[in-house]
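> Fold the following.
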Amino acid sequence: MIPSFTPPCCHNNINMTSCRPPQYQIIFFFSSLYIVALAQGGHKPCVQAFGADQFDGQHPEESKSKSSFFNWWFFGLFSGILCTNLILTYIQDNLNWGFGFGIPCVCMIVALAVFLLGTNTYRYSFSVDNDNPFRRIAQVFVSAAKNWRATPPTVVTVDDEEGGDQTLLLPGANQFRFLDKALMATASENSKKGWVVCSVNQVEEAKALLRLGPIWATCLVFAIVNIQSITLFTKQATTMDRKIGSSGFQIPPASLQTFISLSIVLFMPFYDRVLVPIARDFTKKPSGITMLQRIGTGIVLSMIAMVVAALVERERLQIAIEAKIVNIPEATVPMSVWWLVPQYILFGIADAFTRVGLQEFFYDQMPKDLRSVGLALFISVFGVGSFLSSFLISAIETLTGENKDSWFSNNLNRAHLDYFYWLLAGLSSLGFLFYLHFAKSYVYNRGYNI
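You can find the predicted model right below:
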């Protein structure tokens, strides 16, 4: 909107494809994008951890509210996305891009003001000893490596509150027992070489981090599948009949993603207010079902969504053959775009289970001082999954595109997205089996303070 930052071709109505703005404008533009990325990196992991810290997990009622927080946080997030898809995209495409960017700018200013108004009401969590959590955990691995020849103990003697000794069974002693070797060395032996004796708390924190690894890895397939809903699904929609009624109005292909947000917005209150209380009566757990059960449910739903997507794409290709438009990529396949809606809805419900479950899981199971790092790990599942999806598509493009149309041909009527969807459904099944194995053996971190 500032004239000095508007490319000259915008003033002269020159074809934008042949217009190159001055270098300083390009630098200004991309600097803005990188600032957004930096802001998201600081905001996303911390806002959830800070919000969940407002609840006391040891209090029965607040424990229930803490579990609901992640549901309602997700509800608010996708309510905003729904408004963006319905309102802002129209304003940006049909009215003015400056106005379209200005509205969220004003919203962020208002949100910041509301956040600051609550400063005096927030609960803050402080570490009493100010010990660096990364150093504390690294210390365990170093001590365990130093004592690699020792036999790890199953019990440990600690000082009790009355100044005496107390023998305790190590929690989770059958998991990652090699880390228990960090408890073997005596204080005198360590002091001579500058080492510090590791506590049971330290060892359990290190074990908690290791236990998260397999769950993180097995959820990558869910992220690979999930990314297709905003990429290949949209490409499918561009080839289908998108008219509404007799008015001739066509639905923008990307707007179908609204059904993901809409299904989440509608399903989340139903889950939190109906399904959770019912499950709570049976399981006696504040969250109704465990976090790992919730994550697994979403993985199964995403697998079903890929099966549905493969069947719909197979039907679309068959209709294109029958209509004799296989070699006419610009022709509209006489098949309603509403056929794609069920797979979008399934992905939305799968997100409500798995995404929210992963948020709560990586917050709850991380050492207290590393909870924001845990939520960063949750976000990294989808970041790494997006990269893996790109690598997978590139590899398949290379393998299937020699001397013929690949699975991802630019002419979608000669492509085979259905094969790719079946492949992803198979990978989801395999990933789910690995997930079940690790979830079954997972030992929840209950916050040891020994």
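> all contacts plus neighbour counts: C-alpha atoms, from now on.
OK.
> Please report how far Arg135 lies from Arg316.
Using Cα to Cα, to the nearest Å, Arg135 is found at 56 Å from Arg316.
> who has more neighbours, those two?
Ranked by neighbour count (other Cα atoms under 10 Å), Arg135 and Arg316 place Arg316 first, with 23 against 9.
> next up, for comparison:
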Amino acid sequence: MATASENSKKGWVVCSVNQVEEAKALLRLGPIWITCLVYAIVYAQYSTFFTKQAATMDRKIGSLGFQIPPASLQTFISLSILIFIPIYDRVLIPIARAFTNKPSGITMLQRIGIGIFLSMIAMVVAALVERERLQIAIEAKIVDIPEATVPMSVWWLVPQYILFGIADAFTRVGMQEFFYDQMPKSLRSVGLALYLSIFGVGSFLSSFLISAIETLTGENGQGSWFPNNLNRAHLDYFYWLLAGLNALGLIFYLYFAKSYVYNRG
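As a prediction, the model looks like this:
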């Protein structure tokens, strides 16, 4: 039998058992990583289109006429996370533990799946709210006056922000824990890189999707889904599309998550 030194002289690559196991562990995470990208695509919307919607709505507080900045609504995501985490840790986990007999209550993959489902619900709510905003703009006859304020309170957007915050508490924390825990100790930094790359790639895919839809819907002189005048846009269609993609991604995620065998090493 050829020795390792003889094999290296012949140009063969000799891998240790640990290297093979590390490669296998990395490949096993691939399907989960890919199916989590849909969540990242949806997550990219709260800092873009949600803020643009808020800028067109009534943002006054009280009789003094003070208007809150549109981007300030993003604080509801952080607030919902801060409020929900203690509830999750002190209430939901003990209840789940009583049913599952697991110290963690639910598994890491179950936690991610719940977050993906909640993000889908958030997009459904966002689509319904946007449909209502467009209808109010039509009734107020300001569709072609983009600088006019739609007589609809900006607080209508708060539920979708809160849902995103709760979804974040499930998914982001679950993904960080999963990709760190399921990698061999020598590759745990790679696991964290995989977790972070989901949101980087997801943002890129979101931009690509928007560009593709704008090109397709704007052909032959048709109205694009994303014109500068948001009252002529169809963000509700886009949100429904994202909800559908999220549902499809969730189906594939559940398939791969069900067959995934945890690394107990």
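> Packing partners of the helix ranked longest in the first structure?
Criterion DSSP state H: the longest helix present in the first structure is helix 291-322. Counting contacts by 3 or more Cα pairs under 8 Å, 6 or more residues apart in numbering; DSSP states H and E, helix 291-322 of the first structure packs against helix 220-226, strand 333-336, helix 341-364, helix 417-440.
> just so I know, which of the ones you listed lies nearest Ser255 of the first structure?
helix 341-364 (11.2 Å; Cα to Cα).
> Where does that closest one end up in the second structure?
On the second structure, the counterpart of helix 341-364 of the first structure by TM-score structural alignment is residues 158-181.
> what does that stretch contact?
Stretch 158-181 of the second structure is contacted by residues 29, 43, 46, 73-74, 76-81, 84-85, 108-109, 111-119, 121-123, 125-126, 188-189, 191-192, 194-195 when judged by Cα atoms under 8 Å, 6 or more residues apart in numbering.
> related to what we said a few turns ago, okay, and the longest helix of the first structure goes to which residues in the second structure?
By TM-score structural alignment, helix 291-322 of the first structure lines up with residues 108-139 in the second structure.
> buried stuff in that stretch?
For stretch 108-139 of the second structure, the neighbour count (16 or more other Cα atoms under 10 Å) marks 108-127, 129-130, 133-134, 136-137 as buried.
> Isn't Gly100 of the first structure up against Gln92?
Yes: Gly100 of the first structure is within contact range of Gln92, at 4.9 Å (criterion: Cα atoms under 8 Å).
> Check which residues of stretch 180-188 of the second structure are buried.
Of the residues in stretch 180-188 of the second structure, 180-184, 187 count as buried by neighbour count, 16+ other Cα under 10 Å.
> Show me what Trp407 of the first structure lines up with in the second structure.
Checking TM-score structural alignment: Trp407 of the first structure goes with Trp225.
> Helix, strand, or coil at its match?
coil (DSSP: H, G, I helix; E, B strand; the rest coil).
> residue contacts, it?
By Cα under 8 Å, 6+ apart, the residues touching Trp225 of the second structure are 213-214, 217-218, 232-235, 237-238.
> repeat for Ala425 of the first structure
Neighbour list for Ala425 of the first structure: 303-304, 306-307 [criterion: Cα under 8 Å, 6+ apart].
> Shared with the second structure, which of these?
Among these, the contacts conserved in the second structure (both residues aligned by TM-score structural alignment, their matches' Cα atoms under 8 Å) are 303-304, 306-307.
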